[in-house]
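Chemist: Provide a 3D model corresponding to the input given below.
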Amino acid sequence: MKLFLTTLAALALGTAAIAEPVKVGIASEPYPPFASPDAAGNWNGWEVEMIGAICAAAEMECVVTPVAWDGMIPSLKSGQIDAIMASMSITEDRLKEIDFSDKYYNTPTVVITAKGAGIAPTPEGLAGKILGVQVSTIHQDYVQTHFKDAEIKLYQTQDEANQDLVSGRIDATQADSIALDAFLATDEGACCENAGAVADDPSILGLGVGVGLRKGDDDLKAKFNAGIAKIVSDGTYDKLSAPYFPSSIYGG
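Modeler: Next up, the predicted model:
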């Protein structure tokens, strides 16, 4: 499904939008509170609202296009989509393939476990434990680098990892703190607790989350950067974030 986001700012100002809508890729797998489909198949969530706000601020017409997570970068490079806004961290490895806008959020990476498990988010604490992560993510790279004594189990979606944690098939899972906090706030997540943040490694975890763009697409990059800067400076960013998060996730 494709959800069109019309730039109200451009219409109000009488400014012509770009000739073709910008196809913004989001992950087709639910990732609350960032993006999830409702019963009718309409996509909602913080990141979906951010796409609308940033595109409006940059006077662009954008269309949200769900793409399987592991096909996101290939879809961008092949021209099936024009940008990625799917909680994709800016990392050295990804910068070899694609470009990024300025960051639009930056949050810690954490490990969650069953309540009372007493597992620390360290190499020693996870040694011999079964640790689940989503495939083709910075978290897979991180755990395979730093938690070599853990048994790593890969999942297509974070939700699958969460469900296996609930059922006791894994001992822990690692992901972005916001996504895991949202899970912990559910009835199912009541079984589990945040074991803490992992040690930072910017070479893997990156420098925040940005809009993924094709190499050389400098005009579109400039538009996204301008849109991000505008909604941060005029208060739109904090206004849209408040219903989702108790404090700003823009980061330092």
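Chemist: CA only for contacts and neighbour counts going forward, please
Modeler: Will do.
Chemist: Can you list the residue ranges for strands in the stretch 51-200 of the chain?
Modeler: Applying DSSP state E, counting those that start in this stretch to the stretch 51-200 of the chain gives strands spanning 62-67, 83-84, 99-105, 109-114, 130-134, 151-155, 172-176, 192-197.
Chemist: before we go on, could you also do this sequence so I can check it against the first one:
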Amino acid sequence: MKQIVKAAFVAAAVTTAGFTGAMAEEVKVGVAAEPYPPFTSPDASGKWVGWEVEFMEAICAEAKLDCVITPVAWDGIIPALTSEKIDMIVGSMSITEERLKTIDFSDKYYNTPTGIIGAKGDDFEATPEGLSGKILGVQVSTIHADYADKYFGETADEIKQYQTQDEVNQDLAAGRLDAVQADAIALDAFLKSDAGACCELKGNVADDPAILGAGVGVGLRKGDTELKDKINAAIAAIRANGTYEEFSKKYFDFDIYGG
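Modeler: Predicted coordinates for the structure are as follows:
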């Protein structure tokens, strides 16, 4: 998807102490080009919507940044950041040791478990033994692909990688996969859809912080400390003033921030 949609932030125009209406700094915010409900998806008019879009709007308003949503293919989103085609990533990107070798992150802004789903009536658990002989689908260049290779590579019959999570889900619904591993919230959104009526959650995988990370953060270029400080301050502010809770309850009946 090539279009760039500028998010309108009314709150960013409010004059506060030390801010006298000067033009806000423009920041290109990279999101994955493909739909990833309930976090980011383009609606019928092409406008980007979802929990993570509202999170982005809130922190950009708080930090007085003029944020422009810039869709990028997921497997190219880190190179887009390091080559300065975008300025930050708001795309459910987990903070991992491997990624920290290349980019920096803000403080965590949410943390949810990793789940595995499969067809109703196919009784198995989200364990290496449970995946024995199964065909497992994951999205390429994700923590889930790395986790699956490490923990299920020797027991699963095959691990298939796809460019988008939507493609993974479609192949599960079509019966070409036995199981799918992804973020539990994204999987829940699929299970609640018409296409996901075929399937159910089999369980959450055992945690491995070295691979699954320490929650999701805003991806930033190394050395961009001024922007990082603004984003961290904005995250803390919307958590403290109730904004985070207000928009989150429209999507979730639990605390997505996590432990």
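Chemist: List the TM-score for the superposed pair.
Modeler: Comparing the two superposed chains by TM-score structural alignment, normalised by the length of the first structure, the resulting TM-score equals 0.97, with 252 aligned residues with a Cα RMSD of 1.2 Å.
Chemist: Among the strands of the stretch 51-200 of the first structure, show me which one is buried the most.
Modeler: By mean neighbour count, with neighbours taken as mean count of other Cα atoms under 10 Å, strand 83-84 ranks first of the strands of the stretch 51-200 of the first structure at a mean of 29.
Chemist: can you tell me the mean distance of that one from the second structure after alignment?
Modeler: Between strand 83-84 of the first structure and the corresponding residues of the second structure, superposition yields a mean separation of 0.1 Å, by mean Cα distance after the TM-score superposition for the first structure.
Chemist: so how far is residue 180 of the second structure from residue 191 of the second structure?
Modeler: Residue 191 of the second structure sits at a distance of 12 Å from residue 180 of the second structure (criterion: Cα to Cα, to the nearest Å).
Chemist: Need the residues touching each of those two.
Modeler: With contacts taken as Cα atoms under 8 Å, 6 or more residues apart in numbering, not a single residue reaches both residue 191 of the second structure and residue 180.
Chemist: in the second structure, which residue is closest to the centre?
Modeler: residue 92 (1.7 Å; Cα atoms, centre = their mean).
Chemist: Map it onto the first structure.
Modeler: Aligning on TM-score structural alignment places residue 92 of the second structure opposite residue 87 in the first structure.
Chemist: which residue packs closest to that match, ignoring adjacent ones?
Modeler: The shortest distance from residue 87 of the first structure to any residue other than its chain neighbours is 5.8 Å, reached at residue 209 (Cα to Cα, 6 or more residues apart in numbering).
Chemist: Map the one you found across to the second structure for me.
Modeler: Residue 209 of the first structure maps onto residue 216 of the second structure when the alignment is built from TM-score structural alignment.
Chemist: my guess is its match meets residue 92, correct?
Modeler: Yes: with contacts counted by Cα atoms under 8 Å, residue 216 of the second structure reaches residue 92, the gap being 5.7 Å.
Chemist: Superposed on the first structure, what's the mean shift for the longest helix anywhere in the second structure?
Modeler: Taking DSSP state H as the criterion, the second structure has its longest helix at helix 225-240. Overlaying the first structure shows helix 225-240 of the second structure at a mean distance of 0.5 Å from the equivalent residues (mean Cα distance after the TM-score superposition for the first structure).
Chemist: tilt between that helix and strand 104-110?
Modeler: Comparing the axes of helix 225-240 of the second structure and strand 104-110 via axes from the mean of the first three to the mean of the last three Cα atoms, to 10 degrees yields an angle of 10 degrees.
Chemist: Following element in sequence after helix 225-240 of the second structure, please.
Modeler: Counting by DSSP states H and E, the element after helix 225-240 of the second structure in chain order, helix or strand, is helix 243-248.
Chemist: Surely the residue nearest to the centre of the second structure and residue 217 touch.
Modeler: Yes: proximity of residue 92 of the second structure to residue 217 meets the contact threshold set by Cα under 8 Å, at 7.3 Å.
Chemist: show me where the stretch 51-200 of the first structure has helices.
Modeler: Secondary structure of the stretch 51-200 of the first structure (DSSP state H, counting those that start in this stretch): helices at 72-78, 92-95, 123-126, 138-146, 158-167, 177-184.
Chemist: Name the residues of the last one that are buried.
Modeler: In terms of neighbour count (16 or more other Cα atoms under 10 Å), helix 177-184 of the first structure has its buried residues at 177, 178, 179, 180, 181, 182, 183, 184.
Chemist: same question, the fourth one
Modeler: Residues of helix 138-146 of the first structure classed as buried under the neighbour-count rule (16+ other Cα under 10 Å) are 138, 139, 140, 142, 143.
Chemist: Quick one: residues contacting the second one.
Modeler: What it means is residue 139 of the first structure. Each residue near residue 139 of the first structure by Cα under 8 Å, 6+ apart is listed here: 133, 174, 175, 205.
Chemist: how about it, what's its match in the second structure?
Modeler: Residue mapping for residue 139 of the first structure onto the second structure gives residue 144, with TM-score structural alignment as the criterion.
Chemist: Relative to residue 44 of the second structure, how far out is its match?
Modeler: Here the distance between residue 144 of the second structure and residue 44 of the second structure works out to 29 Å (Cα to Cα).
Chemist: got it, and residue 10 of the second structure?
Modeler: From residue 10 of the second structure over to residue 44 of the second structure the distance is 23 Å, taken as Cα to Cα.
Chemist: and if you look at residue 218 of the second structure?
Modeler: Relative to residue 44 of the second structure, residue 218 of the second structure is positioned 27 Å away (criterion: Cα to Cα).
Chemist: Neighbour count for these two, which is higher?
Modeler: Ranked by neighbour count (other Cα atoms under 10 Å), residue 218 of the second structure and residue 44 place residue 218 first, with 24 against 7.
Chemist: My read is that the more buried one contacts residue 88, right?
Modeler: Yes: the criterion here is Cα under 8 Å, and residue 218 of the second structure meets it with residue 88 at 6.6 Å.
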